[in-house]
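1. sequence first, predicted coordinates after that:
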Amino acid sequence: MTVGVLRHRHVELLRQHRVTDGLPPGHVRPLHVPDRYYTWSQVAAESVPTRLDRLSSVRLRPDPYTGADLGASQSVLDAQAPELFDLAEVAGWAVRTPFYAGVFPTGSMNALCRPMPGSGVLVLVDSGVLHLVPDVLKIMIVSRSVFGDSPLLDPDHAASALAEVFNAHLFGNGAAVARPLPELAGQRLDLLRLMTRRATQFVVAHEMAHVLAGHLIVSWRQTDPNTPVGALDMQAVGWPREYEADRMAARIMLASLDGLSPWERDTVEPYLVGAVLLVLALHEVVAVLADAAGRVLPFIGSHPPPLLRIQAMVDHLAEHLRTPESIAVAADLATWLDERIPAVLEWFTLVDVPPQP
């Protein structure tokens, strides 16, 4: 069976859940882009009531899903797939099973495997993740001193911007996006592209690892009614196999360092590790914010707790990295994110209980 068959199955799956009424080949549906920020001095600089109004408007969306930019998000996954297959082969695992990653509003930070009998394996990558990862990375990059440049956002404005991004992820059902942030340039843009690509590929590589390791043969169906499209199935494999998939996905990502000069590897490796660990750190952050906001995350018990996955991943990576500084850089990025979360929680509280005039 060809990938084309899986693509057809994916479109049918979208139709079954009334997510879209068709994705003609080569056609990208027009994307409604909300008013954006044009300079970093504008970010989170409006009045508190204005920012709270924008956060609350996302929470009041009446529809579970309205279509968003499926075509544009799908093109991101399509562009990354060939390299990911090559990296898997370099790591020692050639992909023989027809495999297709399709964007879908699953409501979960974890992508979902959907075996398609007679066709291959369809992986549903949450549409919200494809917004959350680059937005968080962009805020992180401009809020820190990198490449000798001073930060473009102070801690308070960074926290407000993060609150909008996480609010859209938790309440937008993969359809709403935060107000678009300014574009980056130069080395900051290169770093954003590198880390976003590797983080997104790690999400897909984790699901690919389940296929390569034969986990789906011993899996069982798990249904959760709390997704943006109602009840949705996934193939559960148990925590030991989830840890194994994390390790395999990390090895696939590390294969991207093969062929680099020692200087290039020393430069890239810390940010590659940072991208991998950021995915797991975001699981923890989203879980904390969801709990505070009274949201129920789909398939929350299908994977080990994020902190355990992070520790297991750090232990695994420590055996395969060129320098321990790579873990230190990744830990520094995670610490920066952790330090912003209390302020993000304050914004979430203000949405529920607005300040008195």
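-> Thanks, I have it.
2. alpha carbons only for contacts and neighbour counts from here, please
-> Noted.
3. residue 101: what secondary structure?
-> Following DSSP: H, G, I helix; E, B strand; the rest coil, the label given to residue 101 is strand.
4. what distance do you get for the closest residue in space to it that isn't next to it in sequence to residue 235?
-> Nearest non-adjacent residue to residue 101, counting by CA to CA, 6 or more residues apart in numbering: residue 123, 4.6 Å away. According to CA to CA, to the nearest Å, residue 123 stands 11 Å off from residue 235.
5. one step back: and the residue nearest to residue 101, that's in a strand?
-> Yes - per three-state DSSP, residue 123 lies within a strand segment.
6. confirm for me that it is in contact with residue 106.
-> No - contact criterion CA atoms under 8 Å: residue 123 and residue 106 do not qualify, at 10.8 Å.
7. so those two - more neighbours on which side?
-> Neighbours were counted for residue 123 and for residue 106 using other CA atoms under 10 Å; residue 106 has more, 28 against 23.
8. state the distance from the more buried one to residue 279.
-> Using CA to CA, we find residue 106 at a distance of 16 Å from residue 279.
9. joint contacts of residue 123 and residue 106?
-> Shared contacts of residue 123 and residue 106 (CA atoms under 8 Å, 6 or more residues apart in numbering): residue 112.
10. near residue 24, how many other residues are there?
-> 10.
11. then residue 252?
-> Neighbours around residue 252, by other CA under 10 Å: 27.
12. for it, give me its contacts.
-> 84, 87-88, 90-91, 205.
13. mind listing what's buried in the helix or strand where it lies?
-> Using DSSP states H and E, the element containing residue 252 is helix 239-254. For helix 239-254, burial by neighbour count (16 or more other CA atoms under 10 Å) applies to 241-254.
14. possible to save those as JSON lines with distance to residue 273?
-> Output for the buried residues of helix 239-254, formatted as JSON lines (distance: CA to CA, whole Å):
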{"residue": "241", "distance to residue 273": "21"}
{"residue": "242", "distance to residue 273": "19"}
{"residue": "243", "distance to residue 273": "17"}
{"residue": "244", "distance to residue 273": "17"}
{"residue": "245", "distance to residue 273": "16"}
{"residue": "246", "distance to residue 273": "13"}
{"residue": "247", "distance to residue 273": "12"}
{"residue": "248", "distance to residue 273": "14"}
{"residue": "249", "distance to residue 273": "12"}
{"residue": "250", "distance to residue 273": "9"}
{"residue": "251", "distance to residue 273": "11"}
{"residue": "252", "distance to residue 273": "12"}
{"residue": "253", "distance to residue 273": "9"}
{"residue": "254", "distance to residue 273": "8"}
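15. this is the comparison structure:
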Amino acid sequence: MTVEELRGRHVELLRNRRVVDHLDAVPRVADTGHRYHTWTQVAAEPLPTRVARLADVRVRPAAYRHGHLHDLQRTLDALLPEVLHLARAAGWTVTTPVLAGVFPTGTLDGLCVPVPGRGVLVLVNSALPDLAGAVLKIMTGALPNYGTPPLLTAEQASYTLAEALNAYLYGNGAVEARPLPELSGQRSALVGLMLRRATQFVIAHEVGHVLAGHLVNSRRWTDPNTPVGVLDAQSVGWSREHEADRIAAMVMLHSLDDLSPRELDVHEPCLVAALLLVPFLHEITDRFADELGLAVPFAGSHPPPVRRIQSLVEHLAERVRTPRALDLAADVATWLEDQVTDVREWFRLVDEVLI
């Protein structure tokens, strides 16, 4: 058996540990009655109907849909080789077999699960791309920066954001918020690019642990509060989490090396905002989880999101090459913060219904 054949066998054994690969590959059926078809339809129902929909997610979270999980898995299967290629281009070669698997971890991040004698399985929260994609869509539809007139009013934006956060917090990684209409032009391009880059960063962070040898000295972390019950992962300590963020950021920034100055002006702010998007969302969801009395799985295994954001911003500020590289990220953070009060009011209305 050659080295490549042995490596292939290890990957095959890792694949046998992924949940999705043991689910029927049922084609995803479009639920046309569940989505908004036009922007004027968004949050246009009577107030009691909108509040009832939020409440329904809390009391009757949906079952996992095989087709949707397979869609998410295909995305990870496409992005992992890209991340490994970017790491090699930046001077890091991953020699350990690594495979990414979509899984409802209950936290907006990935988790490393070493499989002795086989490699490392990276579990990526199934709700992460759903929430990140929805938030990006709402933001670009609500702000005039991305096209005028905006596609969403302030009330529509706050309600759809409440839908997305409610689905994440109570949906066990299975519930998508009611899908918004498709975007076009600049809005569509920006959402697609940032979602792809944000997901790459999550994978690159976990690959960073492998590259830095963190898992050799990691300790087993067991949490019973995940959406699927007791789940094991590896805890490496906060300093190493920051190091993995820095490695992932350097890997991603190297992907811009061959761009012209004009291209860099366009792409670097999008990349920086994408790198910070998941920590931003992590901070918001953790805040709401605390207010709602919800458990956050593996909460202590990573630094507090605010500290993680600060560390990553300081690291990026020393390495970006365009004057406005951090501006888009600041806009995202400001917009999210501005929505908190209105989202909190939607959640208060749901609490009143459920009392």
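-> Cool, got the structure. Computed from a prediction, not measured in an experiment: that's the story for all the values here.
16. picking that back up, got TSV for the contacts of residue 252 of structure 1, with neighbour count too?
-> Below are the contacts of residue 252 of structure 1 laid out as TSV (neighbours: other CA atoms under 10 Å):
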residue	neighbour count
84	22
87	23
88	24
90	16
91	19
205	28
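17. what about the helices in the stretch 1-150 of structure 2?
-> 3-15, 47-59, 66-89, 127-142 (DSSP state H, counting those that start in this stretch).
18. pick the most buried one from those helices.
-> Among the helices of the stretch 1-150 of structure 2, helix 127-142 has the highest mean neighbour count (mean count of other CA atoms under 10 Å), at a mean of 23.
19. give me the distance from that helix to the chain's centre.
-> For helix 127-142 of structure 2, the separation from the chain centroid amounts to 10 Å (computed by CA atoms, centre = their mean, to the nearest Å).
20. and it with helix 66-89, angle?
-> 90 degrees (axes from the mean of the first three to the mean of the last three CA atoms, to 10 degrees).
21. so what touches helix 127-142 of structure 2?
-> Contacts of helix 127-142 of structure 2 (CA under 8 Å, 6+ apart): 72, 104, 106, 108-109, 146, 150-154, 157, 160-161, 164-165, 168, 173-177, 179-180, 183, 187, 191, 195, 199, 277-278, 281, 332, 335.
22. now, the residues you listed that are in helices?
-> Judged by DSSP state H, those include 72, 154, 157, 160-161, 164-165, 168, 187, 191, 195, 199, 277-278, 281, 332, 335 as members of helices.
23. give me the buried subset of those residues.
-> 72, 157, 160-161, 164-165, 168, 187, 191, 195, 199, 277-278, 281, 332.
24. neighbours of the residue nearest to residue 241 of structure 1 when sequence neighbours are not counted, how many?
-> Among residues not flanking residue 241 of structure 1 along the chain, residue 215 sits closest, at 7.0 Å (CA to CA, 6+ apart). Number of residues near residue 215 of structure 1 (other CA under 10 Å) recorded here: 20.
25. try residue 213 of structure 2
-> 12.
26. quick one: residue 215 of structure 2 from residue 249 of structure 2, how far?
-> Taking CA to CA, one finds residue 215 of structure 2 at 19 Å from residue 249 of structure 2.
27. export the contacts of residue 252 of structure 1 to a markdown table and append columns for distance to residue 42 of structure 1.
-> Listed next are these as a markdown table, based on distance: CA to CA, whole Å:
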| residue | distance to residue 42 of structure 1 |
| --- | --- |
| 84 | 37 |
| 87 | 40 |
| 88 | 42 |
| 90 | 44 |
| 91 | 44 |
| 205 | 37 |
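28. which of those residues sit farthest apart?
-> Among these, the pair separated by the greatest distance (CA to CA) is 90 and 205, at 13.3 Å.
29. wait, what's in contact with residue 7 of structure 1?
-> Contacts of residue 7 of structure 1 by CA under 8 Å, 6+ apart are 100, 102.
30. ok, now how distant is it from residue 232 of structure 1?
-> 18 Å.
31. next: residue 153 of structure 1.
-> 39 Å.
32. who has more neighbours out of those two?
-> With neighbours defined as other CA under 10 Å, residue 153 of structure 1 and residue 232 compare such that residue 153 has more, 21 against 17.
33. contacts only, for the residue nearest to residue 101 of structure 1.
-> Residues in contact with residue 123 of structure 1 (CA under 8 Å, 6+ apart) are 99-102, 111-114, 204, 207.
34. can you check residue 162 of structure 1 too?
-> 136, 139, 344.
35. next one: residue 160 of structure 1
-> With CA under 8 Å, 6+ apart, residue 160 of structure 1 has these contacts: 44, 343-344, 347.
36. same question, residue 341 of structure 2
-> Contacts of residue 341 of structure 2 by CA under 8 Å, 6+ apart: none found.
37. so it, which state does it fall into?
-> Applying three-state DSSP: residue 341 of structure 2 is helix.
38. quick one: map residue 98 of structure 1 onto structure 2.
-> Alignment note: residue 98 of structure 1 maps to residue 97 in structure 2; criterion TM-score structural alignment.
39. what sits closest to that match if chain neighbours are left out?
-> Closest residue to residue 97 of structure 2 apart from its sequence neighbours, by CA to CA, 6+ apart: residue 119 at 4.7 Å.
40. isn't that neighbour right next to residue 96, touching?
-> Yes - contact status for residue 119 of structure 2 versus residue 96: in contact at 5.7 Å, counting by CA under 8 Å.
41. higher neighbour count, the two?
-> Remark: of residue 119 of structure 2 and residue 96, residue 119 carries more neighbours, 20 against 15, as counted by other CA under 10 Å.
42. in contact with the more buried one, which residues?
-> Neighbours of residue 119 of structure 2 in contact, by CA under 8 Å, 6+ apart: 10-11, 14, 96-98.
43. which of those map to contacts in structure 1?
-> Using both residues aligned by TM-score structural alignment, their matches' CA atoms under 8 Å, structure 1 keeps these contacts from the contacts of residue 119 of structure 2: 11, 96-98.
44. dump the residues you listed to a markdown table, plus distance to residue 38 of structure 2.
-> Output for these, formatted as a markdown table (distance: CA to CA, whole Å):
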| residue | distance to residue 38 of structure 2 |
| --- | --- |
| 11 | 44 |
| 96 | 47 |
| 97 | 45 |
| 98 | 41 |
